[in-house]
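>>> I'd like to go over a predicted model; first the sequence, then the structure.
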Amino acid sequence: MPLLDIQRRGQQIGRLRIGQQVPSKQDPNKMRPARLDTFRFTTQSRVAADAIAELYGGTVKDWNNEFEVITGRDTIGVTVPPRDQVVSQWYEMWSKGGCSRRCDSQIEQISGGPCQCPHADDPNDLSQIEAAAKERARLAALNPPQACKAITRISVMIPDLPGLGVFRLDTHSYYAAVEIGDAAALMQAARDQGVFLPAVLRIEHRQRVARGRTKKFPVPVLEVMATFRQIASGQLEAGGLQAQLPPPPAGQQRQLTSGVQAPHPTPSQLPQTGEAPLTAQQIADRAKSASTRQEIEALVDLAKDERVGEDLVATSPDTFEDLADFLRDRWRALPQAGGEKQ
């Protein structure tokens, strides 16, 4: 019999990631984030790492006292277990000492007090919510952050790998945060019946057009394969565990030729006449190491000349934003010539 006063939570076997840290071309001793087109696993289990490499491709490598495998897959069949905390969403602020704030936009959970970040006084007022979200995002991008970032954590079982625990994916994606709510009703209904939900976790490559420019960005998507009717009618439960499994890996997804996207080189100086122009990511990488506003202003001018201000850049392994917005926030975070920040 389980303990009735303890929530069930699966053992975490490892993590699923869609980014990695790579050496900076400007300074090999420093690291910068780079996005991936395929899933990257990290785990402390050598058995799990070997199974991941065999099933999804890739090579097992040592990583921070763990093992990592950059696979050749952008889609993985998973199962959503009937447990609490399968999906969690919070606004959080982290420091070297750990998580210092965690809130739902109204109540700060650690202190029990009100949210300390910009938030809507009326949670039903969409204009207030939008304005607060923009200001919170601006403050969160400062160095050090002055506000919390939204984070969505998804814990899933992978039935084709050894072990009965879960793999967790963390993402700061706005789209993942708002879209995961669509599956909440299905997950709750399945949890009430004690059934496992067959699903697919995939990296969806999207694009949007703003100011005449097309931007491409990845979004992790959890696609539940069971219908509400199948769950509500008991059909999924009646089918047994076999009906609650996702498709087998062989016919499940396409395999890419490489799991690693070529990193953007970062030159040590701004390009001169006759040199290849910098990409948006290269400009962002230089901005991260800039120490004066004058350096940022030069990069802003360069971004305008190259017309890459609207391009998305990786500012952390799982976070992407417009280059122009990132440069503006970096400029604001640096002191003026007299030493005062604006």
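Yep, that arrived.
>>> Please count neighbours and contacts with C-alpha atoms only from this point.
OK.
>>> buried sites along stretch 67-79?
For stretch 67-79, burial by neighbour count (16 or more other C-alpha atoms under 10 Å) applies to 67-79.
>>> Then stretch 46-56?
Result for stretch 46-56 [16+ other C-alpha under 10 Å]: buried residues Ala48, Ala49, Asp50, Ala51, Ile52, Ala53, Leu55, Tyr56.
>>> Give me the residue at the spatial middle of this structure.
Central residue check for the chain by C-alpha atoms, centre = their mean: the C-alpha nearest the mean position is that of Thr171, 2.4 Å away.
>>> if I pick Trp90, what's in contact with it?
Arg102, Cys103, Asp104, Ala150, Ile151, Thr152 (C-alpha atoms under 8 Å, 6 or more residues apart in numbering).
>>> need the strands for the stretch 101-250 of the chain, in chain order.
149-156, 166-171, 197-210, 213-224 (DSSP state E, counting those that start in this stretch).
>>> Redo those as a markdown table? Include distance to Glu295.
Below are those laid out as a markdown table (distance: least, C-alpha to C-alpha, whole Å):
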| stretch | distance to Glu295 |
| --- | --- |
| strand 149-156 | 27 |
| strand 166-171 | 31 |
| strand 197-210 | 27 |
| strand 213-224 | 25 |
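>>> So for Arg15, which of the ones you listed sits nearest?
strand 166-171 (4.8 Å; C-alpha to C-alpha).
>>> Helices - which of the buried residues of stretch 46-56 land there?
Within the buried residues of stretch 46-56, residues falling in helices by DSSP state H are Ala48, Ala49, Asp50, Ala51, Ile52, Ala53, Leu55, Tyr56.
>>> export those to CSV and tack on distance to Gln146?
Shown next, in CSV, are these (distance: C-alpha to C-alpha, whole Å):
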residue, distance to Gln146
Ala48, 38
Ala49, 37
Asp50, 41
Ala51, 41
Ile52, 38
Ala53, 40
Leu55, 42
Tyr56, 40
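>>> try this one next to it:
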Amino acid sequence: MTLRIWETDPDSKPRPRNRYVEDVVGYIHGGMMIKTKPVSLSEWRFTTDDPEVAARIAELYGGEVEEWDTERANNQQVLSETSRIELVIDDPDALRSRMVLWGRKGIIHACDGLYFVDGEDRGQPCGCPPEFSVRKANAEKGTGPQPEITLKARLAADEKLGFFLYRTSSWTLTKELHEIEAAIAEAGGEGSRVRLTLSLEHVEFTTKKGQHVDYHRPALTDITTDTTSLEAAA
């Protein structure tokens, strides 16, 4: 017999454990919140709940260890002095992507652009517009899903430290994702690990209307087969 108590109170049903993130020791960020305003950064920011991990990050990439939000689990942060991080991933599944629309109580819509990938409608057509520009416009208005790209990787500079997670909703990176995934699949053939570089690239230009645009965008480059084992890298 199976308990059916969650049928009468589905909002209280415990969420399944996410094995993709349960062994993660820290997070990589391209931005941060200052008061209530999101701010983009030119160098990578790390957060963790482990002071020893934070200290090692500062040693590897510069910056100081500080507490940034004592109400969060990952309350140790390092504002590094680097815009490039060499990473190593174990397999192509380390890079994941989906289109997601969040609500106050959680995910409202999760799809791959054509079909739902979560919930009761999994496998059914998602109904998203076919045009990229319309998808982006809907996401900006808050009426449609936006990209959610997640990368789980080790730091090439100290693989034994553990896994770090990077998430981004970058539309620019989304445009390049098919090429990145193909390069990772090729480099990771026959079970090989893959080495790549995560960077914040500076973009600056003037639009036809004379507006100056200046920002940093995430990029995944230098994708090659990693020839070292985890034991050899220790």
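Happy to help now that I have it. From a predicted model like this one, the values you see are computed outputs, not experimental measurements.
>>> List the residues that contact the alignment partner in structure 2 of the residue nearest to the centre of structure 1.
When structure 2 is aligned by TM-score structural alignment, Thr171 of structure 1 is paired with Thr168. Contacts for Thr168 of structure 2 (C-alpha under 8 Å, 6+ apart) come out as Pro147, Glu148, Ile149, Thr150.
>>> preserved in structure 1, out of those residues?
Contacts conserved in structure 1 for these, counting by both residues aligned by TM-score structural alignment, their matches' C-alpha atoms under 8 Å: Glu148, Ile149, Thr150.
>>> Between those, which sits nearest Asp23 of structure 2?
Looking across these and measuring by C-alpha to C-alpha, the closest to Asp23 of structure 2 is Thr150, at 14.8 Å.
>>> How many residues are close by the closest one?
By other C-alpha atoms under 10 Å, the residues close to Thr150 of structure 2 number 16.
>>> how about it, what's its partner in structure 1?
Match for Thr150 of structure 2 (TM-score structural alignment): Arg153.
>>> Quick check: closest non-adjacent residue to that match.
Nearest-residue entry for Arg153 of structure 1: Asp170, 4.5 Å, with adjacent residues in sequence omitted and distances by C-alpha to C-alpha, 6 or more residues apart in numbering.
>>> which residue in structure 1 lines up with Tyr115 of structure 2?
That one, Tyr115 of structure 2, aligns with Ile107 by TM-score structural alignment.
>>> so who does that match touch?
Per C-alpha under 8 Å, 6+ apart, neighbours of Ile107 of structure 1: Gly113, Pro114, Cys115.
>>> Also Arg330 of structure 1?
Ala141, Leu142, Asn143, Ala287, Lys288, Ile296.
>>> quick revisit: for Ile180 of structure 1, find the nearest of the strands of the stretch 101-250 of structure 1.
strand 213-224 (7.3 Å).
>>> And that closest one, what's buried?
Neighbour-count burial for strand 213-224 of structure 1 [16+ other C-alpha under 10 Å]: Phe217, Pro218, Val219, Pro220, Val221, Leu222, Val224.
>>> Secondary structure element holding whatever residue of structure 1 lines up with Trp44 of structure 2?
Aligned by TM-score structural alignment, Trp44 of structure 2 pairs with Phe39 of structure 1. Assigned by DSSP states H and E, Phe39 of structure 1 belongs to strand 31-43.
>>> List the buried residues of that strand.
Neighbour-count burial for strand 31-43 of structure 1 flags Arg32, Pro33, Ala34, Arg35, Leu36, Asp37, Thr38, Phe39, Arg40, Phe41, Thr42, Thr43 (criterion: 16+ other C-alpha under 10 Å).
>>> In contact with the spatially closest residue to the last one that is not a sequence neighbour, which residues are there?
With C-alpha to C-alpha, 6+ apart as the measure, Gly14 is the residue that lies nearest to Thr43 of structure 1, at 4.2 Å, once sequence neighbours are left out. Each residue near Gly14 of structure 1 by C-alpha under 8 Å, 6+ apart is listed here: Phe41, Thr42, Thr43, Gln44, Val166, Phe167, Arg168.
>>> Check Met99 of structure 2 too.
By C-alpha under 8 Å, 6+ apart, the neighbours of Met99 of structure 2 are His109, Ala110, Cys111, Asp112, Gly113, Pro145, Gln146, Pro147, Glu148.
>>> Trace it over to structure 1, please.
In structure 1, Met99 of structure 2 lands on Tyr91 (TM-score structural alignment).
>>> And Val53 of structure 2, by the same measure?
Match for Val53 of structure 2 (TM-score structural alignment): Ala48.
>>> From Gln281 of structure 1, how far off is that match?
Distance of Ala48 of structure 1 to Gln281 of structure 1, given as C-alpha to C-alpha, to the nearest Å: 34 Å.
>>> what do you get for Lys134 of structure 1?
Distance from Lys134 of structure 1 to Gln281 of structure 1, by C-alpha to C-alpha: 22 Å.
>>> Compare neighbour counts for the two and give me the winner.
Counted by other C-alpha under 10 Å, Lys134 of structure 1 and Gln281 do not tie: Gln281 has more neighbours, with 22 against 13.
>>> my guess is the more buried one contacts Val313, does it?
Yes - here Gln281 of structure 1 reaches Val313: they are 5.2 Å apart, a contact under C-alpha atoms under 8 Å.
>>> so what sits against both of these two?
Leu323.
>>> returning to that earlier point: quick check: the match of Val53 of structure 2 touching Pro162?
Yes - here Ala48 of structure 1 reaches Pro162: they are 6.4 Å apart, a contact under C-alpha under 8 Å.
>>> in a helix, that's where Asp325 of structure 1 is, yeah?
Yes - looking at Asp325 of structure 1 with DSSP: H, G, I helix; E, B strand; the rest coil, it is inside a helix.
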